[in-house]
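*Asks:* okay, here's the prediction I keep looking at, along with the sequence it came from:
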Amino acid sequence: MPRPHRPARPAGTGLRPLARGAAVLAASLALLASLVGVAPAAPQEADEADVGVQVNAQASLGTLSGTARGVNTAIWDAHMNDPEVADLMKAADVGAMRYPGGSYADIYHWETHTAPGGYVAPGTGFDSFMATARAAGAQPILIANYGSGTAEEAAGWVRYANVTKGYDAKYWEIGNEIYGNGHYGSGWEHDDHEDKSPREYARQVRAYAAAMKAVDPTVKIGAVLTTPGEWPDGVVGTGDSGDWNHTVLPEVADVIDFVSVHWYAGGGDTTAEDALARLAKLPGELREVRSQIDRFAGADSRDIAIALTEINTNTGGSRLTARPNGLFAADAFMTALENGVFAVDWWNTHNGAGQITTVDGETDYGDMGMLSSGACTGDVCEPAPNTPFHPYYGMKMTSELGTAGDTMVAAESTAQDVSAHAVLRRDGRLSVMLVNKDPDTPRTVDLDYAGFTPSATSPRVTRYARGDSDITDVADGEASASRVTVPPYALLTVTLEPRAGTGPGASAAGTPGTPRLDMATDTTARLSWAAAAGATRYLVLERDGAHTRVVGEATGTSVTLRNLPPGSTHTVNVLAADASGRLSAPSSPLTLTTGTPSDAACAVSYHRDTSWGNGFVATVTVRNLSDTPITGWTVDWDWPTEGQSVSSSWSATFHQVGSHMRVTASEGAGPLAPDGGSAASFGFVGANDGPNPDPTAFRLNGTVCSSG
């Protein structure tokens, strides 16, 4: 969480194939081969490409929302409502503006426009902010004062905003980073409540939600969560029964509409390269947020969205306005949106000068803002107020990739330092954004497509690279549909027209609804979805990276997937075929996890005894439920995410290879008695570099066990 600068006064803060009948699978594959467009082979070129990118237009990652690109705004920012701000945000297709500014939200009183203990700049009142948001075409995301406010005060703000003024402000968070109120030992967030526990926060969220929705039932209420894998995730406070998320979510899942999380790439000595690389952790952390919502909200989980309301590198005060942070911004916005977030809000619009360094041959002002505030550090001053820094252009480049209503689709790069993101446009075009994180070497990229056939016309190509003062059009002939060269430390977006008569636009079938999980066992899952107009049948595709396989087919709007491995996770989407067999755009995805057998011959209990953010202690208990004793046993499981491991252990022998863990009975251990007559228990100290979800399936001597 960012802290104020002084004296400038900124503040704030390998899935296995699913079994199919041979005839059905053959028919499905034939349908795909004959009806789905595949890019023609690229002509032989003299120089070899050093990166390959696979784009799959049939593998949906979700739909871009109108609030996808957002920024934070703060009441201490004297330039917050400069006319240039609205123009710049509109040009970048910014759809959300968060107010009144990070930690200041918990000392801010909207009616008097005061923040006791903090600085309030002239001209930053709520109505002035709303004028800027409306001019930019952005939806406000408002933070109700939890720290020193009340539910009644928040309800009054809703009344003023939506009844008196008619602003139609939909999104309201209850407080900012409340877990930083000192309950876990570190306190930067103002909180006047005597009880600072997550239990009290949950109780207050219910009160705020009731009061605010009594005024306007259409408002969306957001609760603050910690980000899995980031402090204080996993930490259990004194007197608490669980950590922040596991305490708050079960208590508020029936009254909230979204959750708010924050993510910063590091601090201290983190380099630009470290920050760019650390983005690889974000998808797993966001998946765990969704998993926690699913676990505690049940059937209501589909109605609870995720907002990433603060993001930046936070690299110790430097490398924040420089080119690497522009690459980070583009990569981070799309990575978060592709992993289930409906709004990503950059910290901050303006922030203030910090540590002055030189990065990539340019002055870096140590400023976490998108735009210059014109502030100085010593005798070094920023450019004129509202001059865009590189992160602004990184965000703006994502608007070249897609806008509200377009479908994000899977794109996979063979190189770690070249990221790829793709969007299927509503008009049938396909856009691909490439991020070259190599500061020294241009990268030649071969593009390959599934489910999309480019036309013979030259693609439109835009670039943001050294020497560019804005997003720049690349001349025709410098790139093709099959190969492009991305300059060092640069962003490049390629937009392709579909070949006539191909692509979703050529199908008479509409897009099916997002599949729902109606029932799951250890080996089956029943899915259903809303019908698509003009559909004669449906294909269910499972995604593995940028690759898909047909796993189900139906003429109706439901299907049962069978022979699934117990405890396995699958991401699927649905496509509709019209009478001619042409396929629609893919539905939004569903991720599901199968359970474990209830009638297994063994049972395993996995219990996290304590944890501290990046480490934990766990105890595993194994029972033999068969009718014969077991002598000499092994227990196997797979860690759900990278970065989970065992540091030390007791009462058994541990061996880890990759994500697979095998535990063997200690020498001299007695047999496991039949019918649950005895149990074997062992424990370990674990480490997690990122989220720490529990394993989903355990095997005793190769047999899948039930949980508990």
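*Replies:* Nice, thanks for sending it over.
*Asks:* please count neighbours and contacts with C-alpha atoms only from this point.
*Replies:* Will do.
*Asks:* now do the SS call for Asn162.
*Replies:* helix (DSSP: H, G, I helix; E, B strand; the rest coil).
*Asks:* quickly note the distance from the nearest residue to it once chain neighbours are set aside to Pro140.
*Replies:* Spatial nearest neighbour of Asn162, excluding adjacent residues (CA to CA, 6 or more residues apart in numbering): Asp168 at 5.1 Å. Relative to Pro140, Asp168 is positioned 9 Å away (CA to CA, to the nearest Å).
*Asks:* try this one side by side with the last:
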Amino acid sequence: MPTTVGNKEGLVPEASTSRVVIDLDVPGPTISRHLYGHFAEHLGRCIYGGFYVGEDSPIPNEGGIRLDVVEALRALDIPNLRWPGGCFADEYHWRDGVGPKADRPSMVNTHWGNVEENNHFGTHEFMALCELLGAAPYVNGNVGSGTVREMSEWVEYLTRDGDSPMVRLRKANGRDDPWRVPFWGIGNEAWGCGGNQRAEAYADLARQYSTFLRDHGDNKLYRIAAGASDDDLAWTEALLKAVSCLGCGREPNNIFQAISIHYYTVAGTWEQKGSATDFNLDDYYQTLRKAQGIERIISAHSALMDAYDPDRKIGLVLDEWGTWWDVEPGTNPGFLYQQNAMRDALVAGVHFDVFHRHAERLVMANIAQTVNVLQAMLLTDADGGLVRTPTYHVFEMNKGHQDAVAVPTHVVEQPLYDSMELVSASASVKDGRGLVSVSNLDPVAPLDVVLDLRGAAVREAAGRLLTASKPQAYNTVDLAAVAPVPLAVEPEPRGLRVTLPPHSFATVSLVL
């Protein structure tokens, strides 16, 4: 470990060293592709100007859906998309967003900017978007201001075949065949913007709503109860008590199939979160330390769930995660538009390593959000510009982990900064291939990494690297300052060796 790790005097540090032991022949849980899910809320320019520009836009589109956004996201193998919120979901009434656009009533988006919502992007547009993306729809229903009947009829409208009132309405609106919509959220953040409810009161509502969300035909619903923020274990326990009992030895009632949690990486305070691009080394370390906290959060909820559900019939869903900074100067504070720097990419890499380790319980995750909001994949402008952010590239480089088998990965040697680990790694295997992800979180020192590969012979290896001149670097329409480049991979008696620059993320693909 170099003595100059984290120095602020501009000294050139020596390289740190690390050894990562990977047991390629010890299969762990399957890493569900749905851990690489996304989130699109009616918030700022995520929908309007992001995904949707309208059919009359000069920007190439299909039915108003922006095609360059679709093309960029398809390259990520995007597995699912959560919509319409978020907080917006609990004030959204789906019937306002179907039928001829000219007849759709407008509403005020009271949560995000107090702007008027014309409902031109509704159920049919969302389903068309999912079809273009090849993504499974994750519809978040309205518990906060809606009714059981309203959500039940939405399920019927989307998924039922044959003849019924909602089927006739769907056909009148131009869609004969039902869609497959597996994922349904039972409200959102019921402890806050979703109704300021008590845990026990919401748990009863989750049971009630879930009961009336029916499986129609062969469309089987995966019902997700709105869970806790951060480490609010009491909320999770209330939901578990609603379907199971502690130590009783029976399976949980199959009323809802998953419980969600939310966790944001906020380095400052909620009032002053800090800048996405103007930060110092202390801010950097605090951010990555907070990102590493997701391990503790998932571990705590998982342990509690194991007590009530030892056979892991109920899934854990992290359907909002990511960095949250102060909005860019001059933008609407309610639109949550922020830049996306190399630091954000490292936050994503750390999260995915944790997700892979917990894939037996964690079944889905959704970054907040996909376009133009918070830790976005893409940033767009009204002139047709599109930016792939550093976080986008982590998703693309890591897509080989989707539906692969996690294998044990142990960082046995690594540098530390004030007890903070500076190396993050995970690995998986699938179809005779392996993928290793590793991050050097040291902002100033390079890292020599030995990949100690055990249990399988490696016939070929290729590396890719994501880094930048500084952790504050970000991409614009005119300059892609952060983009993947080839990484040299050298043979080593224990396996392979790579050298990572400061603040960098890398993947090494293996042919076994």
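*Replies:* Looks like it arrived, so ask away. Since the structure is predicted, the reported quantities are computational estimates derived from the model, not experimental observations.
*Asks:* that older thread, what about the residue nearest to Asn162 of the first structure, how many residues nearby?
*Replies:* For Asp168 of the first structure, the neighbour count with other CA atoms under 10 Å is 15.
*Asks:* could you pull out the strands for the stretch 301-450 of the second structure?
*Replies:* Residue ranges of the strands in the stretch 301-450 of the second structure, as given by DSSP state E, counting those that start in this stretch, are 315-323, 362-367, 378-380, 386-388, 405-407, 409-413, 416-417, 420-421, 423-430, 433-440, 447-454.
*Asks:* picking up where we left off before, the residue nearest to Asn162 of the first structure maps to what in the second structure?
*Replies:* Residue mapping for Asp168 of the first structure onto the second structure gives Arg180, with TM-score structural alignment as the criterion.
*Asks:* do I have it right that its match meets Asn219?
*Replies:* Yes: using CA atoms under 8 Å, Arg180 of the second structure is in contact with Asn219, at 5.9 Å.
*Asks:* shared neighbours, the two?
*Replies:* Counting by CA atoms under 8 Å, 6 or more residues apart in numbering, the common neighbours of Arg180 of the second structure and Asn219 are Thr159.
*Asks:* re earlier: dump the residue contacts of the match of Asp168 of the first structure.
*Replies:* Contacts for Arg180 of the second structure (CA under 8 Å, 6+ apart) come out as Ala136, Pro137, Leu158, Thr159, Asn219.
*Asks:* quick revisit: the residue nearest to Asn162 of the first structure: which element?
*Replies:* Element membership of Asp168 of the first structure, judged by DSSP states H and E, is empty: it is in no helix or strand.
*Asks:* His193 of the first structure now?
*Replies:* Going by DSSP H and E, His193 of the first structure is not in any helix or strand.
*Asks:* tell me how far it lies from Tyr146 of the first structure.
*Replies:* In terms of CA to CA, His193 of the first structure sits 9 Å off from Tyr146 of the first structure.
*Asks:* higher neighbour count, the two?
*Replies:* In terms of neighbours (other CA under 10 Å), Tyr146 is the more surrounded of His193 of the first structure and Tyr146; the figures are 27 against 14.
*Asks:* residues near the counterpart of Gly141 of the second structure in the first structure, how many?
*Replies:* Mapped onto the first structure by TM-score structural alignment, Gly141 of the second structure lines up with Ala144. Neighbourhood size, Ala144 of the first structure [other CA under 10 Å]: 31.
*Asks:* do Ser605 of the first structure as well
*Replies:* 15.
*Asks:* next: Ala456 of the second structure.
*Replies:* What Ala456 of the second structure shows, counting by other CA under 10 Å, is a neighbour count of 11.
*Asks:* right, and it touches Val407 too?
*Replies:* No: checked against CA under 8 Å, the pair Ala456 of the second structure and Val407 is beyond contact range at 11.9 Å.
*Asks:* residue contacts, the aligned partner of Leu378 of the second structure in the first structure?
*Replies:* Using TM-score structural alignment, the partner of Leu378 of the second structure in the first structure is Leu371. Listed by CA under 8 Å, 6+ apart, the contact set of Leu371 of the first structure reads Thr349, His350, Pro385, Asn386, Thr387, Pro388, Phe389, Tyr392.
*Asks:* among those, which recur in the second structure?
*Replies:* Mapping the contacts of Leu371 of the first structure onto the second structure (both residues aligned by TM-score structural alignment, their matches' CA atoms under 8 Å) leaves Thr349, His350, Asn386, Thr387, Pro388, Phe389, Tyr392 still in contact.
*Asks:* can you tell me how far the nearest residue to the second one once chain neighbours are set aside is from Ala322 of the first structure?
*Replies:* Think His350 of the first structure. Among residues not flanking His350 of the first structure along the chain, Gly369 sits closest, at 4.2 Å (CA to CA, 6+ apart). Per CA to CA, Gly369 of the first structure is found 11 Å from Ala322 of the first structure.
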